[in-house]
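[1] for reference, the sequence and a predicted model appear below.
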Amino acid sequence: MFPYKSSILLNRKAHRNLYLQLCDQIIKHIKSGKLPPATRLPGTRTLANDLQIHRKTVIAAYDELIAQGWIETLPSRGTYVNRMLPIVNPADFDHENSKQKTTTISSFSFSKRPNLMYSSVSFDDSPKIQIDDGSPDHRLAPIEELSKTYRNIAKKSYHQNLFAYGSTYGNLDLRKKLVKYLNQTRGLNISLDNILITRGSQMGIYLASQLLFNKRDTVVVGNTNYLTANYTFEEAGATIAHIPVDDQGIDTNAMEALCKKTKAKAIYVTSHHHHPTTVTLSAERRMHLLQLAKQYGFAIIEDDYDYDFHYSNAPILPLASNDNYGNVIYIGGFTKIIAPAMRIGYLIAPKDFIDEASNMRRIIDRQGDMVLEKTMAQLIKAGDIQRHTSKVLKIYKSRRDLFCSLLKERLSNYFEFEVPKGGLAVWVTLNNKYNWDDVVAKAGSLKLELNPEWRRYDPNNLKHNSIRMGFASLNEEEIYKTIIILEKVCAQL
C-alpha cells in the first residue's frame, strides 16, 4: 500500500492552491513509477482524512488529474491511475530518492565548444573592486529619463501595437531617428533601407559573419583583436588570417600583401580604438584600406563600439563615412554609451545586405524589445542621449586622467602604457620580469579582481605581456583603492 500520508506533503502557506499541490505530487509519484498504471487510488474521504484536508480539495485534485489524463474513474469500481500510461521502473522509497534532484548530465549528445568558455565572471558576493576590460559605469545610466519615457510609452493606449509582433528590421521610429542621428554625428549618408536594429553590436557581428562566410573563407583580423569577434567568425566556418597592428592601427600594407596571395572575404577592424590596444587607425591607412576593399572586393566589418568616447579631439569619422562603393558593414550600439544591459545596436550596410540580415534575424530572435526601441527613439528626439553622452564623456576623461596619472606616478617600475586618446580602457604592459598570474592571484586575495584569463589577450603568443584595464566603470574612490592594492601586490612580486 502506497504511504500517501508520509509521501504527500502540502504547504498551506505556499502561493499554489492545495488541490494543485496535491495534483503535482500525485503526478510526480506516477512519473517516478511509485504509482504504476492501474493502481487504485484511495477514496476522496479516505485521502482527505489521511492528509488532514477538506474532501472538496481532494475532489478538485482528482477532477484536474482526470482532465489531464493521469487518472481515470471506473463506474462502481473506483479511481485508478490511467492504465494506458507507460510503465516506469519504480524508484526506491528512501528519503534521498524522494527529493527532487537537479539533472547535471544530459542523456543526449550535443556539440561542445571549449573555445567559447569564458570563466572571468565572478559570482562571489563579497565586496571587491573589479577591473573590467572597458565597460561603462552602469551607475551613471540615465535611469530616471529611461524609466519615465518607457513608462509613458507603455501606458499609452495608442502604443499597444508595440506589444505585438513588429518588423524584423526594428522599430520604425528608432530607425528614422538613428538615420538622422548617425548621418549628423558619424558623417554617414544612409537611409531607412540601410539600417537594421539589433540586440547590441554582437548580434550585428554574428549576422554579418553568417551571411559573409562559407567554409574556409578567409577573414583578416589584427594579430591582437577582439576575441569574441574571432570566435564568431570561426563559428561561421571562416579561416582567420592575422596581420600586424602597431601604433597606427592595423597594417594595411600587410593587408595588401595578403590580398595578392589569397582571396580575402572580409577584414574586421575596430578603427576608432583598436581592441584591445586602443590605438586609432591613421587617416592614411583608412584611405588605403577603402581602396583595397574596392580593388579586391572584400567587405570591411567596422565595429565602432565606443565612437563617442574620444578625449584628445573630436571623434574621427568612421570608414563608413567615406564608403562610396558599398564595401563597409558598420556596426555600433548604445551599450557603451548607457549600460551593458541596454541591448540596442544597429547594423548599417547596403540595402541588399540589410534585407538578407533581416531575414536571418527572424530565425534568431524575431525582433527586439519594441517598447525599449521606441523609448530610445524618444530619448534621441528629446536630446537626452546626446546630453548623457556629453556628461559621461567628461566623467570618463577625468577618470582616465586620474587612473593614468596614479599608475604612472606610483607603479611606473612595473607597468608601461600610453595614455589612450579615447575609449574606456588602458592597454597596460607588465614588466617582463613579472607574470600576470602572480598579479591576478595576489590582487584577488586583496579583493581586487583582474581578468584571470589574461592570456586571451595574446592568442598568437606574441608575448607582449599586456592586458586591458578598464577605468570608466571605477569612480574616483575606487581608482585610488585600486592603485593602493596594486602597490601592495607589486611590493610582493
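    Perfect, thanks for sending it. Numbering: from 1, shown residues only.
[2] all contacts plus neighbour counts: C-alpha atoms, from now on.
    Will do.
[3] contact partners of the helix or strand harbouring I300?
    Using DSSP states H and E, I300 sits in strand 299-303. Contacts to strand 299-303, defined as CA atoms under 8 Å, 6 or more residues apart in numbering, come from residues 201, 205, 208, 265-271, 293, 318-320, 327-332.
[4] what about the helices in the stretch 201-350 of the chain?
    For the stretch 201-350 of the chain, the helices defined by DSSP state H, counting those that start in this stretch occupy 201-212, 227-235, 252-261, 283-296.
[5] how about those helices in a markdown table, adding distance to C490?
    Compiled in a markdown table, these are given as follows (distance: least, CA to CA, whole Å):
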| stretch | distance to C490 |
| --- | --- |
| helix 201-212 | 36 |
| helix 227-235 | 28 |
| helix 252-261 | 38 |
| helix 283-296 | 39 |
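[6] can those helices go into a markdown table with extra columns for distance to Y62 and mean neighbour count?
    Formatted as a markdown table, those follow (distance: least, CA to CA, whole Å; neighbours: other CA atoms under 10 Å):
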| stretch | distance to Y62 | mean neighbour count |
| --- | --- | --- |
| helix 201-212 | 49 | 21 |
| helix 227-235 | 51 | 18 |
| helix 252-261 | 73 | 15 |
| helix 283-296 | 71 | 16 |
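[7] another structure for you, compare them:
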Amino acid sequence: MQAVFLTISISKNSLQPVYLQLAEIITSLIKNGNLRAGDRLPSTRQLAQFLEVHRKTVVRAYDDLLAQGWLESETGNGTFVARNLPQAKPKQLITGNQVIPDPVKVAGFVFEQPEHLNRHLNISTSTYHLDDGFPDTRLAPLHDLSRAYRTQLLTGNPYKKMGYADTQGSLALREQLSTHLNITRALNITADNILITRGSVMGLYLACTSLLKRGDRVVAGSPGWLGADTNFAQAGADLIKIPVDEFGIRVAELEQICSKKTVRLVYVTSHHHYPTTVSLRADRRIQLLRLSEKYGFIIFEDDYDYDFHYLNKPLLPLASADQQGTVLYCGSFTKTISPAFRVGYLVGPVNVIQHLAKLRRIVDRQGDEMLENAIAELLQDGIIQRHLRKSLRIYRQRRDMLCDLLRTELNDYLQFEVPDGGMSVWTCFDQKINLEKLALEAKKKDLYFSDGRIHHTPLNQQNATRLGFASSSIIELEQSTNILAGLLKK
C-alpha cells in the first residue's frame, strides 16, 4: 500500500457516508499532487482491511471516482489514477513563514469589494425593541394566509400552478392589486402596469440597474434611506443630497440643481419620509411633478407605509397625479404583513414595466407564485383590508402611548414631533447624550434600538434615531421606556 494511504482516517460517526468520505479524500490527494497520474491504488480488499470497513464500501468509492474520471481500471492489473490528468505539485501548507489561505474561506482570485456594500446586518434578538419601524407580526393574518397558501398548493392544475410563470408576477395578484391601488390611492392602472417584486428594495435595484448609467445624477433627501443610497452607488450614479425639513424634501433646491445640471432620477418618500416621518407638503408635490415634466427626470416614489396614517385620510401619492408617465411607484407587503414575506410591487408605464421584467428575468426568473396567489386571495376576500383597519387602530394607540411615555418620562433628554403616520417616532436626543453608548447599555438590559449612526450624513448631524412603536405591545412599550429612563437618569 502507498504510504500516503496510511495517513488517511475515516469517521464512522459522521453524517456523510463512509464511501463519500473516502472518495473525497482520494480526490484531494490527487488534486494536491500526493497521488500522481498513473499511480496504482491499493486493492479494494487491502484498503478495506486497513480502514476496517466493508470491501463494498471501497468498491463503491472507486466506482464513483471511475465514473467521474479521476481513476481508471485495467482488468487483471488494478486501479490507477487516470493517466490523462495534469501533474500537480504536492501542496505545501506553509511556505517559509507564510501560511497559505484556506481556499474554502479565501478565493484564489482578486475581486473588487466596494465600500458601499459594507453595511452592517442587524438582527435583533432582544426581548424589547424600539426598532426602525416594523409591524407586529403577532397581528398578521397568518391563519388566513396559511389557509390560502394551502389552497394554492392542493387545488388546480399542478403543472400550471407549480411550473414557470410570468416574470412580471402572478396575474391574479396584479389584478387584485391594481383594483386595490386604484381604490385606495386613486391610481388609474391595470395589471399590465405592475411588476411584482421581492420587496421595495428589489424594485429600486431593477430601476437603478436598468434606467441609470454610470455618471447619471440622482437627487435624494438628507437624512435618507441608506438602502437607496447603496443602490445608487452600485449603479455608478452621482448622488446629490438636498435637505429635508418639516415639510419634506426642499424642492426649491432641487429646482436650482436642475437649472444647472441634468438630473436623471429623484428618489422621494413623499408619505412618511424615511427616517423623519414627515410628509411632503401639497405645494411641493405639485412643484416636484412640474419639475419632472420640465426637466424630464424620473421620480422614484417609495411609499413603504402608506396605509398607516392616523390623523386623517393620507395624502394621495405623486403617482396619482402623474400626467406625464414620469413616476415609478413602489410599495410592498412588508409593513402590512411581515418582512419575512418578500412580496412587493413596482407601478409604472407599461413599456417600462415590461422592460424591467426582462431584467428581472436574468436575476430572479420569477417570484413565489404560490405566495403571490395566496395574497391575491386575501385581497379578493377583503382579509388584508380588514387587517389594515385593525392594525391602524392598534398602532395609533401604541403611537400615542410611546409619545406620552417619552413626554412624561424622558422630556428632559429628548425632543420629538408626534408623527401623523408610520410606525416610528423620529427622536432627537440631547447633544450631551452618547447615543452609541446608550444603545449598547440598553442592549445589555435586553432592549434594542438604533444608535442613529446610519442616518448621519454631511447635511445631517442630528443626535437622532427612530424609535419604533408598532411591533411592541403597550406593556412592552412601558418596559422599554423604563429601561431607557433608568439608563438616562442614573
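    Right, received. Where do you want to start? Small disclaimer: the values here were computed from a predicted structure and weren't measured.
[8] out of the helices of the stretch 201-350 of the first structure, flag the one nearest A91 of the first structure.
    helix 227-235 (42.6 Å; CA to CA).
[9] contacts for stretch 310-326 of the second structure, please.
    185-188, 270-271, 285, 289, 292-293, 296-299, 301, 303, 306-307, 327-329, 348-349, 392, 396, 420-421.
[10] at 6 Å instead, please
    With contacts defined as CA atoms under 6 Å, 6 or more residues apart in numbering, stretch 310-326 of the second structure is touched by R185, A186, L187, I298, V327, D420, G421.
[11] and those, which is closest to L459 of the second structure?
    I298 (23.5 Å).
[12] report how many residues lie close to the equivalent of the closest one over in the first structure.
    In the first structure, the residue paired with I298 of the second structure is A299, using TM-score structural alignment. When neighbours are counted by other CA atoms under 10 Å, A299 of the first structure registers 22.
[13] list the contacts of the closest residue to A299 of the first structure other than its chain neighbours.
    Take A299 of the first structure and drop its neighbours on the chain: the residue closest to it by CA to CA, 6 or more residues apart in numbering is A266, 4.4 Å away. Residues near A266 of the first structure by CA under 6 Å, 6+ apart: V219, F298, A299, I300.
[14] give the contact list for the second one.
    What it means is F298 of the first structure. By CA under 6 Å, 6+ apart, the neighbours of F298 of the first structure are K265, A266.
[15] hmm, 10 Å instead?
    Residues in contact with F298 of the first structure (CA atoms under 10 Å, 6 or more residues apart in numbering) are 212, 218-219, 259, 263-267, 290, 292, 327-328.
[16] out of those residues, which is nearest to D401 of the first structure?
    Closest approach between these and D401 of the first structure, by CA to CA: I267, at 32.8 Å.
[17] hang on, isn't the closest one packed against D251?
    No - counting by CA atoms under 10 Å, I267 of the first structure does not reach D251; the two are 11.6 Å apart.
[18] same drill for these two, tell me which one is more crowded.
    Neighbour count, other CA under 10 Å: between I267 of the first structure and D251, I267 has more, with 22 against 18.
[19] excluding its backbone neighbours, what's nearest that one?
    In space, I267 of the first structure is closest to V220, 4.5 Å off (CA to CA, 6+ apart).
[20] for the contacts of stretch 310-326 of the second structure, give me a markdown table that also has secondary structure and distance to C403 of the second structure.
    Shown next, in a markdown table, are the contacts of stretch 310-326 of the second structure (DSSP: H, G, I helix; E, B strand; the rest coil; distance: CA to CA, whole Å):
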| residue | secondary structure | distance to C403 of the second structure |
| --- | --- | --- |
| R185 | helix | 29 |
| A186 | coil | 32 |
| L187 | coil | 34 |
| I298 | strand | 37 |
| V327 | strand | 35 |
| D420 | coil | 12 |
| G421 | strand | 13 |
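[21] mind checking how far stretch 60-68 of the first structure is from the chain centre?
    Mean C-alpha position of stretch 60-68 of the first structure versus that of the full chain (CA atoms, centre = their mean, to the nearest Å) differs by 43 Å.
[22] pull up the aligned stretch in the second structure for that stretch.
    Alignment of stretch 60-68 of the first structure against the second structure: residues 60-68, by TM-score structural alignment.
[23] got the buried residues for that stretch?
    By 16 or more other CA atoms under 10 Å, the buried positions in stretch 60-68 of the second structure come out as R60, A61, Y62, D63, D64, L65, L66.
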